[in-house]
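*Asks:* the following comprises the amino acid sequence and a computationally predicted model.
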Amino acid sequence: MENKKAGNIHVRFATIDDNDKLLKIERESAQEGNIWLVAFREDFFGRLKYFEEGFIMIAEDAYDIIGCIGVGIEDLIVNGESRKGIYLFGLRTNPKYRLKVARWLKSIIQELQRLLGPTDFDFGYASVKADNVASKKILEHMGFSTTATLDFYACPVRKTRNEKSVFFERELDLETILDLYKPLEKDYDFLLQGTKAFESMVAAGRLRLFKTEGASALVLDTSGEQDFGITRLSKGLRAFQLLAQGTLSPLVRIPRMNERLRSWDVLLFGWDDIRSARKT
């Protein structure tokens, strides 16, 4: 795609040569709210491998990147039927150009509309922290509206001995993963219909299956790929953090400010009873 000019703003596909600049912008652009989060990644393009199709678009002015956005295209199961969805992610603005958000965003929206068209997909979606007001306003400007608010739970690392009754499989094949997801298609939305994402996870050896009697959990190890840090906390949470570091640190690992944190994402979690779930 040739550079498109909108005033003095150009929109183009990002290339691997832009990686370092995009990572720098990401690290300087925290996700705001009660907890400010900043990403620590080595490859800005890493998330694209989980989509059937995808690309990163950037807006630049005088050879300096102003902002960027990622686009992932995939087939999803919605209401029991296959739908083509477009997922927008990695929306970042260079802190030096905060006052130009409206301008570069308009340019990218126009280019996306030209590229994708209204008939090439069934819907578009994105996710954002509920208290990240700035990002929500940007998405609203792009025509998005809030359809649901989901709760995500973070479980800290406990300094305890391993539970002997829990077993885990480190090497999983694609067939095993698909067998776990197949029964869910009738009851859950936004399940992947394609296998590209799972193929990438299996190839990288990042999936773990934990099992105990009466419960199981499929986990994606994102450490080193989607690490993050906390750069700022609300006054109440900051006070709790300082208190916890002094009282709970012998039992639970309390992260420090700006510390690089690794995480695992629980993709599937099923149990027969609460006791089994707690063990897993």
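*Replies:* Nice, thanks for sending it over.
*Asks:* alpha carbons only for contacts and neighbour counts from here, please
*Replies:* Noted.
*Asks:* who's in contact with the longest helix along the chain?
*Replies:* Looking across the chain with DSSP state H, the single longest helix is helix 101-116. Here helix 101-116 makes contact (Cα atoms under 8 Å, 6 or more residues apart in numbering) with 4, 6, 9-11, 57-60, 66-67, 93, 142.
*Asks:* next structured bit after it?
*Replies:* Using DSSP states H and E, the next helix or strand after helix 101-116 towards the C-terminus is strand 123-126.
*Asks:* let's bring in a second model and compare:
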Amino acid sequence: MASYPVFQVSPEEAAKGKWYMATAATNHMTRDQSLISDLKPVTGRVISRGNGAGLKVHGSGAVNTETVAIPDVWHVPGINANLVSVPQLSLLGLNISFDRGGCTVTRASDGSVVGKARRSACVRVALSLVFSRSSRPRRLGLATAADSSEMASYPAFQVSPEEAAKGKWYIATAATNHMTRDQSVISNLKPVTGRVVGGGNGAGLQVHGSGAVNTETVAIPDVWYVPGINCNLVSVGQLCQLGLEVSIFRGVCTVTRASDGSVVGKAHRSGAVYEELFAIVGVYEGAQHASEEEDELSRTNREQSR
């Protein structure tokens, strides 16, 4: 079954027609039929948000507005935001790279930039994506960050209970933080109170604690313990804040250190999601050190400007 994530986006922001990058969306999707040209009916297609709930796909076609030009977009009235599917872009031979500044889409053939997006201020890792007019994706401009809610967010992936029980980790653009449902994998667990993560549909899950995860394949600091989520999540936004870059191309997700390009993690596409193969904490610590240096420089500059 096809799947989609639910972003923490208010109805007011959704009504503005912004588009958001989604690793958990199998296809580009919009709730607004008026945006689609050459709409063709689709029957018998249902998409799921990971908890068993299904939404019907009513049709498909191309979106061509002043700011968005995307082929093969599904019309799904029930979704709460317009979604650009990272897997679908990747299959077109495009490379999608996330860093601290946002997202860049390039042609793999010549490295030319065909799109850009920036990280939203409140939907912290849901990237607003804007295409210029074209029959094919060509160029993207920056979209204004959504200002909807300060609640942390998470996507609900289409992962079976059997797969979730295996302890796999999944790359997520729609997760504000790394999260796990399994307390046993967290070391030095510290209690967290008053923190709730939302799935975008108003439902909230309580964060019970945070700590580091150190297993044979995954070593990640600052992971939230959220018993109610349906799978373990690696937050793209949190990786980027550590000075790491996340690149997705033809079914492979690679995490590198921005300073020297060394590979610190990999994931591969499995259906509609990207399963984390490994992540190495040693490099994360180096990235954290670089982040702390930047914070110190910012504090110094602020003091000098007073």
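*Replies:* Thanks, I have the structure now. Not measured: the values here are computed from a predicted model.
*Asks:* TM-score for this pair?
*Replies:* TM-score for the superposed pair, counting by TM-score structural alignment, normalised by the length of the first structure: 0.29. Supporting figures: 143 aligned residues with a Cα RMSD of 6.5 Å.
*Asks:* quick one on the thing from earlier: tell me the one of the contacts of helix 101-116 of the first structure nearest I25 of the first structure?
*Replies:* T93 (7.1 Å; Cα to Cα).
*Asks:* please name the nearest non-neighbouring residue to the closest one.
*Replies:* G67 (4.2 Å; Cα to Cα, 6 or more residues apart in numbering).
*Asks:* would you check that that neighbour makes contact with I58?
*Replies:* Yes. G67 of the first structure lies in contact with I58 (Cα atoms under 8 Å); the separation is 5.8 Å.
*Asks:* how about the strands in the stretch 101-250 of the first structure?
*Replies:* Secondary structure of the stretch 101-250 of the first structure (DSSP state E, counting those that start in this stretch): strands at 123-126, 167-169, 191-192, 207-212, 215-221, 227-233.
*Asks:* ok, the residue nearest to P191 of the second structure when sequence neighbours are not counted to Y284 of the second structure distance?
*Replies:* The shortest distance from P191 of the second structure to any non-neighbouring residue, by Cα to Cα, 6+ apart, is to G209 (4.1 Å). Going from G209 of the second structure to Y284 of the second structure by Cα to Cα, to the nearest Å gives 21 Å.
*Asks:* do the same with C253 of the second structure
*Replies:* Distance from C253 of the second structure to Y284 of the second structure, by Cα to Cα: 17 Å.
*Asks:* likewise F278 of the second structure?
*Replies:* For F278 of the second structure, the distance to Y284 of the second structure - Cα to Cα - is 13 Å.
*Asks:* joint contacts of the two?
*Replies:* V264.
*Asks:* settle it for me: which of these two has more neighbours?
*Replies:* Y284 (21 against 17; other Cα atoms under 10 Å).
*Asks:* which strands and helices sit next to the host helix or strand of that one?
*Replies:* In this structure, Y284 of the second structure sits in helix 281-305 according to DSSP H and E. Where contact means 3 or more Cα pairs under 8 Å, 6 or more residues apart in numbering; DSSP states H and E, helix 281-305 of the second structure is packed against strand 219-225.
*Asks:* and the next helix or strand past the strand it packs on?
*Replies:* Trace forward from strand 219-225 of the second structure with DSSP H and E and the next one is strand 232-235.
*Asks:* so R278 of the first structure sits in a strand?
*Replies:* No. Counting by DSSP: H, G, I helix; E, B strand; the rest coil, R278 of the first structure is not found in a strand; it is helix.
*Asks:* distance of it from A215 of the first structure?
*Replies:* Going from R278 of the first structure to A215 of the first structure by Cα to Cα gives 9 Å.
*Asks:* higher neighbour count, those two?
*Replies:* A215 (20 against 9).
*Asks:* neighbours around the closest residue to the more buried one other than its chain neighbours, how many?
*Replies:* Counting by Cα to Cα, 6+ apart, W271 is the residue found nearest to A215 of the first structure once chain neighbours are left out, at 4.0 Å. Neighbour count for W271 of the first structure, taken as other Cα under 10 Å: 17.
*Asks:* checking S97 of the second structure next. Helix, strand or coil?
*Replies:* strand.
*Asks:* that one contacts I248, correct?
*Replies:* Yes. S97 of the second structure lies in contact with I248 (Cα under 8 Å); the separation is 6.2 Å.
*Asks:* more crowded one of these two?
*Replies:* Higher neighbour count among S97 of the second structure and I248: I248, with 25 against 19, using other Cα under 10 Å.
*Asks:* any idea how far F13 of the first structure is from S107 of the first structure?
*Replies:* In terms of Cα to Cα, S107 of the first structure sits 13 Å off from F13 of the first structure.
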